[in-house]
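Chemist: Structure for this input, please:
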Amino acid sequence: MERSRIAVAGASGLIGSALVRSLAADGHEVVRLVRRAPRGPDEVHWDPGRQHVDVAGLAGCDVVVNLAGAGVGDRRWTPEYKRLLRDSRVLGTVTLAEAVASLPRPPRVFLNGSAIGFYGETGDRVVDEDAPPGDGFLAGLCVEWEEAAAPAQEAGVRTVFLRTGLVVARGGGAWGRLFPLFRAGLGGRLGDGRQYWSYIALHDEVAAIRHLMDAEATAGPVNLTAPQPLTNREITAAMARVLHRPAAFAVPAPVLRTALGEMAGDVLGSQRVVPKRLLESGFRFAFPGIDEAIRAA
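Modeler: Alright, predicted model coming up:
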């Protein structure tokens, strides 16, 4: 990709910060959207809660990436936190999509965050981007999240929904919690361990987002997951193998439900998701296997 001006919302998060580092290292001009007062020309003020963004700051951007949203696993899902999870995604997406549509020269692509939670519980069934939405809070949230990008799509901007799986990374997300447990010898399967986890190495997540910036024939939902989802039991064994630690501790499903409440359904649920459209677009994974992904993290 030629040197471009790229706006990133959610630039301080796990994926956003890695994406910004990668883009800046290759000489791209990165503009970060911030909620505080901007401290330089590489920052643009926005307030997604009030549906405000400094549209002038987005002028000249070739790409807009929206990865903003409160962490799904950061807190127990109280009614108040579920409202925050929704508003931080839906209002932020509407704000950016309308800003993108209003620009005299819109960006050539709008990459909007989403998640494989869109599919709900899939059990052993393999699903790709053609599958319908599932049931439950996360599925409904993802549907609203993607629908909020309509203004950009209606303005003719190529819009891609980044349906991301579980990111294998040391610094955050599910694996950010798993690594310390396994290093301490306290790792183990969750529930019966038969639920499928669709994962992706952080390196491949960033590379896939960058690839989709230039994949001009690709629009709509794209699953960002490794080619072969594995069960929680298989991933637990891989963690023990790579980190040379035992994995003797299993957390029973009732304990998880007591500790996590409604969110336990996401941990115990099974999602066997494959990246059909990403592979069709010509993307090649650097760390497709779980052992490689864990070592990379």
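
Chemist: make it CA atoms for all contacts and neighbour counts henceforth
Modeler: Will do.

Chemist: Which residue ranges of the stretch 51-200 of the chain form helices?
Modeler: 79-102, 137-147, 150-154, 173-183 (DSSP state H, counting those that start in this stretch).

Chemist: I'd assumed residue 91 was in contact with residue 68.
Modeler: No: if you go by CA atoms under 8 Å, residue 68 and residue 91 don't touch, sitting 10.2 Å apart.

Chemist: OK, contacts around the residue nearest to the spatial centre of the chain?
Modeler: What sits nearest the mean C-alpha location of the chain, by CA atoms, centre = their mean, is residue 164, with 4.0 Å. With contact taken as CA atoms under 8 Å, 6 or more residues apart in numbering, residue 164 is in contact with 113-116, 200, 205, 223-225.

Chemist: Name the nearest of those residues relative to residue 75.
Modeler: Distance ranking of those against residue 75, using CA to CA, places residue 115 first at 17.9 Å.

Chemist: is it true that that closest one touches residue 145?
Modeler: No: the criterion here is CA under 8 Å, and residue 115 misses it with residue 145 at 9.5 Å.

Chemist: Dump the helices of the stretch 51-200 of the chain to TSV, plus mean neighbour count and distance to residue 73.
Modeler: TSV is the format used below for those (neighbours: other CA atoms under 10 Å; distance: least, CA to CA, whole Å):
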stretch	mean neighbour count	distance to residue 73
helix 79-102	20	10
helix 137-147	20	12
helix 150-154	19	27
helix 173-183	17	7
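
Chemist: Quick one: closest of those helices to residue 274.
Modeler: Here helix 137-147 is closest among the helices of the stretch 51-200 of the chain (CA to CA), at 16.9 Å.

Chemist: which other helices and strands contact that closest one?
Modeler: helix 79-102, strand 109-115 (3 or more CA pairs under 8 Å, 6 or more residues apart in numbering; DSSP states H and E).

Chemist: Residue 283: what secondary structure?
Modeler: Following DSSP: H, G, I helix; E, B strand; the rest coil, residue 283 is assigned to coil.

Chemist: What is the burial count for it?
Modeler: 16 (other CA atoms under 10 Å).

Chemist: Pull the contacting residues for it.
Modeler: 208, 211.

Chemist: do the same with the one 10 residues further on
Modeler: Listed by CA under 8 Å, 6+ apart, the contact partners of residue 293 are 168, 200-201, 287.

Chemist: Let's see that with 6 Å instead.
Modeler: 201, 287 (CA atoms under 6 Å, 6 or more residues apart in numbering).

Chemist: May I ask which helix or strand encompasses it?
Modeler: helix 290-296 (DSSP states H and E).

Chemist: got the buried residues for that helix?
Modeler: 290-291, 293-294 (16 or more other CA atoms under 10 Å).

Chemist: quick one: the nearest residue to residue 141 once chain neighbours are set aside from residue 72, how far?
Modeler: Closest residue to residue 141 apart from its sequence neighbours, by CA to CA, 6 or more residues apart in numbering: residue 86 at 6.2 Å. Per CA to CA, to the nearest Å, residue 86 is found 10 Å from residue 72.

Chemist: for comparison, sequence B:
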Amino acid sequence: MSQNNCLLTGGSGFIGQALVPALLQRGMKITILSRSPKTTEGLFDGAVTAIADLKQLTSNDHFECVINLAGFGIADKRWSESVKQTIRDSRIETTAALIDYFKRAETKPDTFISGSAIGVYGLRDDQPLDETAGGDDSFSSQLCQEWESEAQQAEALGIRTSYLRTGVVLGKNGGALSKMLPPFKFGLGGPMGSGQQWMSWIHRDDIVGIILHVMDNKSIQGAVNGTAPTPVTNKAFSQALGKVLNRPAFLPLPSFVVKLLMGKMGEELLLSGQRVIPQKALQTQYAFRYPDLPSALKEIL
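Modeler: Next up is the predicted model:
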């Protein structure tokens, strides 16, 4: 592999913490953009270099690969106007700063993998969605479209660019599952709203696997769905989780309660869904370690 130097944003996040060891295993030299450089370096036992600002990089610094995973958690807080602005700024401003760096770098990166999310497809019903599907005017769709549009400027600089449209990432010690587990462990879990909305999930090992797959396959560019090939309904997800935990999972959380507690965020992220198919990953022969939900949940729990 020629990709020896990697620049990473969002390295201390849920995906980043699994990605960094995988990159180190390949013998790569990693620089991480971080608000707390010393803490980030400590997180990986000093095996990475962390910087607080991209302006610390000179035009002579060269990275074969740049991976952009930075962003304030979209489901961390109820969406007030200020929270929505923070979510937007954390994505767009970091991406814009990377583009500025690319413009002044004497040697451009070979590969730019920029984060996005399946929220780009908007509030959808039952139709299967591959990378060619469009979006709508919901907040999450508009956010992702703007995020990808900012990253797209790298293409004009001759950099192979991919937009990683991540689904619900499942893994140990964090992510979406850590928020779902408490009620299920007490036998109080169940579907949200009708339970018929689709959940496009992926095991954390597979989202890392897809990132490495995109790095290695020079033919892959543009949108890439970071989801498992078997999306499930929210009701089926609840039943599978209850089964693995050996707990009942039939207590529904009514739509009006979700809307009352979480407002528009709950409406878009929990009561609506997307049935996403990872067409590009499948077409380019990515081998999923956890293609179905029961095997993924068993490994995690």
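
Chemist: picking up where we left off before, please report how far the aligned partner of the residue nearest to residue 141 of the first structure in the second structure lies from residue 5 of the second structure.
Modeler: Taking TM-score structural alignment for the superposition, residue 86 of the first structure sits opposite residue 88 in the second structure. Residue 88 of the second structure sits 28 Å away from residue 5 of the second structure, taking CA to CA as the criterion.

Chemist: Over to residue 84 of the second structure?
Modeler: Distance from residue 84 of the second structure to residue 5 of the second structure, counting by CA to CA: 34 Å.

Chemist: ditto for residue 228 of the second structure
Modeler: Applying CA to CA to residue 228 of the second structure and residue 5 of the second structure gives a distance of 29 Å.

Chemist: Please identify which of those two sits among more neighbours.
Modeler: Between residue 228 of the second structure and residue 5, residue 228 has the larger neighbour count (other CA under 10 Å), namely 29 against 19.

Chemist: Identify the residues contacting the counterpart of the more buried one in the first structure.
Modeler: Residue 228 of the second structure maps onto residue 226 in the first structure, with residues paired by TM-score structural alignment. Counting by CA under 6 Å, 6+ apart, residue 226 of the first structure makes contact with 199-200, 288.

Chemist: ok, and the closest non-adjacent residue to residue 226 of the first structure?
Modeler: In this structure, residue 226 of the first structure finds its nearest non-sequential neighbour in residue 200, 5.0 Å apart by CA to CA, 6+ apart.

Chemist: Tell me the counterpart of the one you found in the second structure.
Modeler: Match for residue 200 of the first structure (TM-score structural alignment): residue 202.

Chemist: Next, the contact list for its match, please.
Modeler: Residues counted as contacts of residue 202 of the second structure (CA under 6 Å, 6+ apart) are 169, 227-228.

Chemist: From residue 208 of the second structure, how far off is it?
Modeler: Counting by CA to CA - residue 202 of the second structure and residue 208 of the second structure are separated by 10 Å.

Chemist: Could you give the residue range in the first structure aligned to stretch 15-25 of the second structure?
Modeler: Against the first structure, stretch 15-25 of the second structure falls on residues 15-25 (TM-score structural alignment).

Chemist: got a list of contacts for that stretch?
Modeler: 10-11, 206.

Chemist: Quick check: of those residues, which has the highest neighbour count?
Modeler: Ranked by the number of neighbours (other CA under 10 Å), these place residue 11 first, at 23 neighbours.

Chemist: And for the nearest residue to that residue once chain neighbours are set aside, the neighbour number?
Modeler: Using CA to CA, 6+ apart and skipping the chain neighbours, the partner closest in space to residue 11 of the first structure is residue 17 (5.0 Å). Residue 17 of the first structure: 15 surrounding residues under other CA under 10 Å.

Chemist: element containing residue 17 of the first structure?
Modeler: Taking DSSP H and E as the definition, one finds residue 17 of the first structure inside helix 14-25.

Chemist: Identify each buried residue in that helix, please.
Modeler: For helix 14-25 of the first structure, by 16+ other CA under 10 Å, it's 14-16, 18-20, 22-23.

Chemist: can you check stretch 105-115 of the first structure too?
Modeler: 106-115.

Chemist: And stretch 65-78 of the second structure, by the same measure?
Modeler: Buried residues in stretch 65-78 of the second structure, counted by 16+ other CA under 10 Å: 65-72, 74.

Chemist: Export the residues you listed as TSV, with columns for distance to residue 285 of the second structure.
Modeler: Output for those, formatted as TSV (distance: CA to CA, whole Å):
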residue	distance to residue 285 of the second structure
65	22
66	23
67	22
68	24
69	24
70	28
71	29
72	32
74	31
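
Chemist: Count the residues that sit near the nearest residue to residue 257 of the first structure once chain neighbours are set aside.
Modeler: Leaving aside its sequence neighbours, residue 257 of the first structure sits nearest to residue 264 (CA to CA, 6+ apart; 5.2 Å). When neighbours are defined as other CA under 10 Å, residue 264 of the first structure has 20 of them.

Chemist: Map residue 264 of the first structure across to the second structure for me.
Modeler: Looks like residue 264 of the first structure aligns to residue 266 there (TM-score structural alignment).

Chemist: Over to residue 141 of the first structure?
Modeler: So, by TM-score structural alignment, residue 141 of the first structure is matched to residue 143.

Chemist: tell me the contacts of residue 289 of the second structure?
Modeler: By CA under 6 Å, 6+ apart, residue 289 of the second structure lies in contact with nothing.

Chemist: Can you show me the helices along the stretch 201-301 of the second structure?
Modeler: Going by DSSP H, counting those that start in this stretch, the stretch 201-301 of the second structure shows helices at 204-216, 234-245, 255-269, 279-283, 293-300.

Chemist: Pull out the buried residues from the longest one.
Modeler: To tie it back to what came earlier, the one meant is helix 255-269 of the second structure. 255, 258-259, 262, 264-269.

Chemist: Also the shortest one?
Modeler: Along helix 279-283 of the second structure, the positions that meet the burial threshold by neighbour count (16+ other CA under 10 Å) are 279-281.
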